[in-house]
Every structure is written in C-alpha cells, then in structure tokens.
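J.: Structure for the following, please:
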Amino acid sequence: MDLDKLRLARSLYYQCFGELFIFSFSKQRLASLNDCLKVMKENLFDESLIDSFDILLENSKTKLNLFFNEYDNLFLSFKNSIPTTFSYLEEGFENSRALICVREILMKSKIRRNENFFKDSEDNIGFCFFLMSEFLKQEELLAKELFEKVINQSIDEFIILILEHQEAKLYKEIAYILGAFIEFERSCFKLSKNTKTISKKVQNDLSRSEFLRREANKKRRVGEKS
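T.: Below is the predicted model:
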C-alpha cells in the first residue's frame, strides 16, 4: 500500500467534506464538487458507497442549487436545525471545550483561520475538516490529535442528526459516505469510537449509536445485493 497516496486521498475526502459543511457566500461555492466526487469515487474504500456517489455525482453536474437549498434547510433553518460546531454537539452550548482544543492545536501549526473567508468559529465542523485536509499534507501528528480530541468525540452524533432529518436527501447520502469514512479514519489512527453515553433516543427507542450502526449495515447489505 502506498501510504503517501493514501494520505493524499484521505486529505481530498476531508477537503470535499469541508466544502459541503462550511457556510460561504462565495459564487464559487461547490464549483469543484463534481470533480472532487469523481476522484473520491476512484479512491473508494467501501464498495457499498457506490450508489451514494452516483446520486451525488448526478446532481452535482447541473443541480448545485439542490445542495445549497438542502444545506439551508438542514443547518440554517430556525426550526430543527442541526448544530455545526463540535462544542454544541459535545456539550450543548457554543465556545466550550472543543473550541479551546482546536485553538490549542492550531497554535502548534502555521495555519490560521482566514476570518475574511471563514466566518464561523474554529470548532466549526467544516473548518475542522479543512484543517484535517491540510494537516494530512503537512503535519500528520496534528491530524491525529485533532481527530482524537475533537472530531472523534461527537462526529457520530452529527451524522445521525443528518440521517434523522426529514429534509435530508442529498446530505443523507453524504452522511453515509462520511460515516464510513470516519470508521476508516479510526482504523488509520488506531482509535476506537467514542463510547460516551447519549441519552436521546431515536426510532424504536434505539440509541443514536445503534441506529447509526444499523443504518450503515443496511446500506452495506443493499450494496452487496446490487
């Protein structure tokens, strides 16, 4: 296995996720999404994700407005919006432990947040994905620290909130890919899933983690049958 090639492929995945989960007024927002998804599909690590990539690729060619509208409905609506910072996901309020941790990690690097482009805080999920993309190119130890101390703590909660949301269609496919990728990253960093107890229940009184596990297995079985 070419570890450098694998590291760059992982960096590309994080870059694409960063663009999908960051808010921006840029006219070039998601302009490279289709090309990025094509390369991601070429570097597939889970065959069960092919259908998800195909759905996203079909819509990313000429229907980017669908991604914009769905992003607004999921993350910017006044009702049932999904939190986009690790602080809120982890503790239920902004500017908590996760933000401090990201800032401390940033201080160890040469990277700084461009406030003209990134309007949200440093623990914003999209921004952290962009950081992972850059760290994997430059400072892999910092990538592991950011993943272990921040992302791994509550990323499963974020994914399940997308899967549960009634407005999620394209982003549900993105969540399937992200969930599988996070598991792959855990194996790369030799880390296990965070085992904190989440009291909120979902369908049929299942825990969030169990619901996510069953959804992933269902997706994989469908992929195997096809």
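J.: rest of the way, CA atoms for contacts and neighbours
T.: Will do.
J.: Give the helix, strand or coil label for F78.
T.: coil (DSSP: H, G, I helix; E, B strand; the rest coil).
J.: Against D72, how distant is it?
T.: 10 Å (CA to CA, to the nearest Å).
J.: Compare the two (neighbour count), which wins?
T.: Neighbour tally, F78 and D72, criterion other CA atoms under 10 Å: the higher count belongs to D72, 15 against 10.
J.: Let's see this one next, to set against the first:
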Amino acid sequence: MENEILDARIFYYSLFSKFFVFSYESDRFEGVKEALNLLLNYAIDEKSAISLKNLAENFDEELLITEYDDIFHSPPSPVRTTVSYYNEGYESSLSCLEIKKILAKTKFRKDGVKFIENEDNFGFLFVLMSEFIKFGKSEDENYLEYAKEIFTKFLNPFIDEFIGAIYIHKSSNYYKDVVNLLMSFVGLERIFYGTSKLILHKEIKVKNNLSRSEKIRREVNKLKRSRGSRDGF
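T.: The predicted structure is shown next:
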C-alpha cells in the first residue's frame, strides 16, 4: 500500500511538471492526455473528477501552448512562477539559494538546457518531488526527506497564492481545471506530511493595505461567484 501511494504521488508530480515546466521541445506535453484519461478512474475527489474530465475532453496541445504563454510570459501581468517571488517579492532570492543547497546534497543537478528557469520555479520543484520520491523509494530513503523538505518549506507556504494567481488570470481557461486538480492534490500532500495551509504574517502589501495573497483570494472568490463555480479555493 505504501508503495502504491508513492507511485501515485510520483505520477501526479510528473504530470504537473508537464503543465508548468517551460520547454521549447516539441514533445513537451507528450503523454499528458493519456495520463489524464488514466486518472479519470482514480479521481481524488468530486472537484478533481470534474476537472479531469474537462482536461481530458478539451486537450489540445497547440491551444495549451498558447494559453501557457499568455498566462506566464505575456505582458503586462504574467503570473510569476518562482517561490522567491511569492516569498520575498523578487526573483532569485534566498529561497532559490536554499533549494540549490538541497540539490547540492543529492545526485541531481538542474540541466540548464532542459530547464531554463531557476531552481525555485514551481515546475522544476514538481520535477524534483517526482524524482526524489522515485529515488527515495528505490535507492536511498534520504531522498524522501529531501522531498519532505521541498514540500514543507517551499511548496506548502506559497502554492496557494500561485494557484490563485493562475485561476484569476484573464487568459486562464484550460489552466483553471489544471489548478483545481493541483489544489486537490496539494490537499492530499498536506495530509501525507501532516501539515496544513500556512497563514503568512509577513505578506507583501500591494494596494489599500491588502496583502498580495489576500487580494488574489478576494478576486478568486469574486470570480467563483460570478461563474457559479464549485471550485475549491
């Protein structure tokens, strides 16, 4: 049973890495549709079942590439993709350095050709989680501790704001279901690691004395009400 849980976690992290790692490779989304169809039979909850159905039925690689670029790369307001930004408000901060230190303890190194983003990019962290869990299961249990450190220190505190920013982005359509699925999975990971969603007290203020995360949360709720959404934020 324990191995089955680890295998499922590896599978999910690998899938999310496909959605969030930028690549120029023509096969960047290879296997995604098949993975979605497989997961349809093992949905985490009702919300993720709906999202999986939408994702599988509407999968279109060219449209997915376009939406990715519109959300994460197009001005004037691309969604930032690094822990550093959500933690300290700018790129390549202490968070990135801390993740590099974790990597230095391991046999893994970032391939600068394959992964052009920083080490604290959420997509790259999904890759690390998949690889650390896989290697920890089969070769060295210390890697399971590295995975735990990545999740508890870097993913858990900031993933909700990242997800919310994607959800409210004006170009987000297909990716709304991607982040709904991600939110359900993060909930399971929090149970697995015995942690919970963190309330950050030192949040970056953006307007009217609201923190950036609170501003996003309010916009998400407003959008959900307008859509009659059942999404779980």
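J.: Drop the TM-score for these two in here.
T.: The TM-score (TM-score structural alignment, normalised by the length of the first structure) is 0.87; 214 aligned residues with a CA RMSD of 2.2 Å.
J.: follow-up on the earlier one: need the overlap of contacts for F78 and D72 of the first structure.
T.: Common neighbours of F78 of the first structure and D72 (criterion: CA atoms under 8 Å, 6 or more residues apart in numbering): none identified.
J.: The equivalent of R109 of the second structure over in the first structure sits in which helix or strand?
T.: Under the alignment (TM-score structural alignment), R109 of the second structure pairs with R112 of the first structure. Counting by DSSP states H and E, no helix or strand carries R112 of the first structure.
J.: Wait, R112 of the first structure touches I105, no?
T.: No - using CA atoms under 8 Å, R112 of the first structure is not in contact with I105; the gap is 10.6 Å.
J.: Compare those two (neighbour count), which wins?
T.: With neighbours defined as other CA under 10 Å, R112 of the first structure and I105 compare such that I105 has more, 15 against 11.
J.: quick one: contacts for that one?
T.: 142, 145-146.
J.: which stretch of helix or strand covers it?
T.: helix 97-107.
J.: cool, R220 of the first structure as well?
T.: Per DSSP H and E: helix 208-225 holds R220 of the first structure.
J.: can you name the residues of the second structure that stretch 80-87 of the first structure overlays?
T.: So stretch 80-87 of the first structure sits over residues 77-84 in the second structure, by TM-score structural alignment.
J.: Endpoints of the matching stretch, how far apart?
T.: Per CA to CA, stretch 77-84 of the second structure runs 17 Å from first to last residue.
J.: Give me the contacts around that stretch.
T.: By CA under 8 Å, 6+ apart, the list of residues contacting stretch 77-84 of the second structure reads 70-73, 90-96, 118, 120-123, 154-155, 158, 162, 165-166, 169.
J.: Out of those, name the ones that lie in helices.
T.: 70-72, 94-96, 122-123, 162, 165-166 (DSSP state H).
J.: who are the neighbours in contact with the residue nearest the centre of the second structure?
T.: Nearest residue to the geometric centre of the second structure (CA atoms, centre = their mean): F122, 5.5 Å. Counting by CA under 8 Å, 6+ apart, F122 of the second structure makes contact with 20-21, 81-83, 155.
J.: repeat for D4 of the first structure
T.: Contacts of D4 of the first structure by CA under 8 Å, 6+ apart: none found.
J.: coming back round to it: and the buried ones among the contacts of stretch 77-84 of the second structure, selectable in PyMOL?
T.: Of the contacts of stretch 77-84 of the second structure, the buried ones go into a single PyMOL selection, burial set by 16 or more other CA atoms under 10 Å:
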select buried, resi 70+71+72+91+92+93+95+96+118+120+121+122+123+154+155+158+162+165+166+169
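J.: ok, back up a step: what is the equivalent residue in the first structure for the residue nearest to the centre of the second structure?
T.: By TM-score structural alignment, F122 of the second structure lines up with I125.
J.: any idea how far its match lies from F67 of the first structure?
T.: From I125 of the first structure to F67 of the first structure the distance is 17 Å (CA to CA).
J.: got it, and I105 of the first structure?
T.: Applying CA to CA to I105 of the first structure and F67 of the first structure gives a distance of 31 Å.
J.: do S26 of the first structure as well
T.: 14 Å.
J.: and the two? which has more neighbours close in?
T.: F67 (18 against 9).
J.: Residue in the second structure paired with the more buried one?
T.: Using TM-score structural alignment, F67 of the first structure lines up with L64 in the second structure.
J.: you'd agree that match is in a helix?
T.: Yes - judged by three-state DSSP, L64 of the second structure forms part of a helix.
J.: What sits closest to it if chain neighbours are left out?
T.: Spatial nearest neighbour of L64 of the second structure, chain neighbours left out: Y174 (7.3 Å); criterion: CA to CA, 6 or more residues apart in numbering.
J.: Run a quick check on that neighbour versus E61, I expect a contact.
T.: No - applying CA under 8 Å as the test, Y174 of the second structure and E61 come out as separate, 11.0 Å apart.
J.: quick one, which of those two is more surrounded?
T.: Using other CA under 10 Å, the more surrounded residue of Y174 of the second structure and E61 is Y174, with 19 against 16.
J.: mind checking what the more buried one lines up with in the first structure?
T.: By TM-score structural alignment, Y174 of the second structure lines up with L170.
J.: Can you tell me how far its match is from A98 of the first structure?
T.: Distance from L170 of the first structure to A98 of the first structure, by CA to CA: 28 Å.
J.: In stretch 22-29 of the second structure, which of the residues would be classed as buried?
T.: Of the residues in stretch 22-29 of the second structure, those buried (16+ other CA under 10 Å) are 22-23, 28-29.
J.: With secondary structure and distance to K205 of the second structure as extra columns, can I get those residues in JSON lines?
T.: Listed next are the buried residues of stretch 22-29 of the second structure as JSON lines, based on DSSP: H, G, I helix; E, B strand; the rest coil; distance: CA to CA, whole Å:
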{"residue": "F22", "secondary structure": "coil", "distance to K205 of the second structure": "29"}
{"residue": "S23", "secondary structure": "coil", "distance to K205 of the second structure": "33"}
{"residue": "R28", "secondary structure": "coil", "distance to K205 of the second structure": "36"}
{"residue": "F29", "secondary structure": "coil", "distance to K205 of the second structure": "36"}
